[in-house]
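Q: Just to be clear, the model below is a prediction. Sequence and coordinates:
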Amino acid sequence: MVQADRFFIPCPIKYLTGIDCPGCGFQRSVLALLKGNLQDSFLLYPPTIPLILTFSIALPVHYYYKGNSDKLIKILYLFTGTIILINYGYKLFNGHLH
């Protein structure tokens, strides 16, 4: 077990059902990204980079442009949400549940 694994928050959905939730793998993916391992990060949870980019763009834009950024933020959330759903569907239908 990697030292950082002890600090990960366990998934309550996986704990109760034994099935990965749509966000399972995110923490390990971020850790791999912080270590500079882009390939491992992507393999662990493909939506990590779009999620980080979405929040990195949406939060400052919302803060600085107030209500004038609603359309951009909705598009970013829709794009990222779609990637999350596609990834989750792929995991469910291809038996990649851990």
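A: Arrived safely, thanks for sending. Numbers count the residues shown, from 1 in each chain.

Q: CA only for contacts and neighbour counts going forward, please
A: Fine.

Q: Show me the helices in this protein, by range?
A: For the chain, helices defined by DSSP state H occupy the ranges 12-17, 26-34, 38-44, 48-65, 70-93.

Q: what's the closest of the ones you listed to Gln3?
A: Closest approach to Gln3 among these (Cα to Cα): helix 26-34, 11.3 Å.

Q: want to compare, so here's the second one:
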Amino acid sequence: MQRFNLMVHAEDYMLPCLSKQFLGFDCPGCGLQRSVMFLLQGDFVAAFKMYPAIYAILLLFGFLLADRLVSLRHSNKITIFLMLASLALILGNYILKFI
């Protein structure tokens, strides 16, 4: 029960989207904070639906951390692939919002 209360209070401190407030439309990062909140609550499907690039971004950051701790083979190629996958998912989701 204490964990749930922490999540409710964390939602009160989320940053607003300035693009949405001032320009009236979502930015490519809209939904990322809420997606992380869904992940912390254990709702993995809702996290993906909110922001499809969340898992690619987490894989990228996890791989970068692992590469810093242990030298991995082909790390440049894997990093570039994960960056491109993240970018494709972010842009694809952003374009689908307007369709």
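A: Yep, it's here. What you see is a predicted model; the values in this text were computed from it and never measured.

Q: And the equivalent of Phe25 of the second structure over in the first structure, how far from Asn37 of the first structure?
A: Counting by TM-score structural alignment, Phe25 of the second structure lines up with Ile19 in the first structure. Per Cα to Cα, to the nearest Å, Ile19 of the first structure is found 26 Å from Asn37 of the first structure.

Q: Please apply the same query to Gly25 of the first structure.
A: 15 Å.

Q: In the second structure, which residue range corresponds to stretch 74-88 of the first structure?
A: Structural correspondence for stretch 74-88 of the first structure: residues 80-94 of the second structure, per TM-score structural alignment.

Q: Just the buried positions in that stretch, please.
A: Applying a neighbour-count criterion of 16 or more other Cα atoms under 10 Å, the buried positions in stretch 80-94 of the second structure are Leu82, Met83, Ala85, Ser86, Leu87, Leu89, Ile90, Asn93, Tyr94.

Q: Now the first one. Nearest residue, chain neighbours left out?
A: Distances taken as Cα to Cα, 6 or more residues apart in numbering place Leu60 nearest to Leu82 of the second structure, at 5.5 Å, with adjacent residues excluded.

Q: Could you do the second one as well?
A: Across the structure, with Cα to Cα, 6+ apart as the measure, the residue nearest Met83 of the second structure apart from its sequence neighbours is Leu60 (6.8 Å).
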